[in-house]
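>>> Based on what follows, work out the 3D shape:
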Amino acid sequence: MAWLTLLLAGLLEIVWAYAMKLSEGFTRPLPTAITITALIASLVLLSLATKVLPLGTAYAVWTGIGAVGAFAIGIVFLGEPLTALHLVAAALIVCGIALMKLASGD
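Have a look, this model is predicted:
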């Protein structure tokens, strides 16, 4: 259950990062509200996951999900560039997440 909670926390990190971009420096009320709500929910879920999972593992997985997810959102929805080096970097992050999961033994 802790891993599912952590996954949801990571997905909410993607939501708040995207909404933050859409908020245009917190000048647009709806994206700002979504940013704040998703951020708080993400942190709460992360804190619940760390009750069971090691802090280092949970934090690395949470940030990795957010980083790769925000990267993908930027490419798909915001027209940000995609290069071979970007793909290698994202793949390394995903490999790191997988290794953290394996190393935790859960």
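>>> When you work out contacts or count neighbours from here on, use the C-alpha atoms and nothing else.
Noted.
>>> what about the strands in this protein?
In the chain, no segments count as strands under DSSP state E.
>>> Compute the number of surrounding residues for Leu22.
By other CA atoms under 10 Å, 18 other residues sit near Leu22.
>>> got the contact list for it?
Neighbouring residues of Leu22 by CA atoms under 8 Å, 6 or more residues apart in numbering: Arg28, Pro31.
>>> Over to Trp16?
Neighbour list for Trp16: Ile34, Thr35, Ile36, Thr37, Ala38, Leu39 [criterion: CA under 8 Å, 6+ apart].
>>> wait, which of those is closest to Ala19?
For these, the residue nearest Ala19 by CA to CA is Thr35; the value is 5.2 Å.
>>> Next, the structure of the following sequence, for comparison with the previous one:
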Amino acid sequence: MAWLLVVVAGLLETGFAVCLKKSNGFSQLLPTIGFCVFALSSFALLTLALRRLEVGPAYAVWTGIGAAGTVVYGMLYLNEATSMLKITAVVLILVGVIGLNLSGSTH
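Got it, this is the predicted structure:
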């Protein structure tokens, strides 16, 4: 259950990063509100998950999902540049997070 909270928190991190971009320096009301809702929800779920998980692996998963999700969202919906190097880097982030968790440090 704690890992599910981390995964959802990571997805919410993607949401707050995208809203931060769309808020145009907090000058647009709806994206600014979205940023606040996503950020507070993401941090709240991560905080709950950290009651049962080690901080290092949980934080790595949270930031990995958030970073990878934000890059993919940007390429798909914000017309950001797409390249094989960028896609490879996202895959490497995910592989690194998986590797960290398989290392046994989360048990």
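>>> care to give me the TM-score?
In this superposition the chains share a TM-score of 0.95, using TM-score structural alignment, normalised by the length of the first structure; 106 aligned residues with a CA RMSD of 1.1 Å.
>>> follow-up on the earlier one: tell me the buried residues within the contacts of Trp16 of the first structure.
Ile34, Thr35, Ala38, Leu39 (16 or more other CA atoms under 10 Å).
>>> nearest residue to the last one other than its sequence neighbours?
Spelled out, it's Leu39 of the first structure. Trp16 (5.6 Å; CA to CA, 6 or more residues apart in numbering).
>>> do the same with the first one
In this structure, Ile34 of the first structure finds its nearest non-sequential neighbour in Ala19, 6.2 Å apart by CA to CA, 6+ apart.
>>> The residue nearest the centre of the second structure: what's it in contact with?
By CA atoms, centre = their mean, the second structure has its centre lying nearest to Gly66, at 1.3 Å. Gly66 of the second structure makes contact with Gly10, Leu11, Leu12, Glu13, Thr14 under the criterion CA under 8 Å, 6+ apart.
>>> hang on, the second one packs against Gly69?
Yes. In this structure, Leu11 of the second structure sits in contact with Gly69. The criterion is CA atoms under 8 Å, and the distance is 7.0 Å.
>>> Could you check how many residues crowd around Leu46 of the second structure?
Leu46 of the second structure: 25 surrounding residues under other CA under 10 Å.
>>> what's the answer for the one 4 residues further on, then?
One way to gauge burial is a neighbour count; for Leu50 of the second structure, by other CA under 10 Å, it gives 18.
>>> and if you look at Thr27 of the first structure?
Look at Thr27 of the first structure: counted by other CA under 10 Å, it has 10 neighbours.
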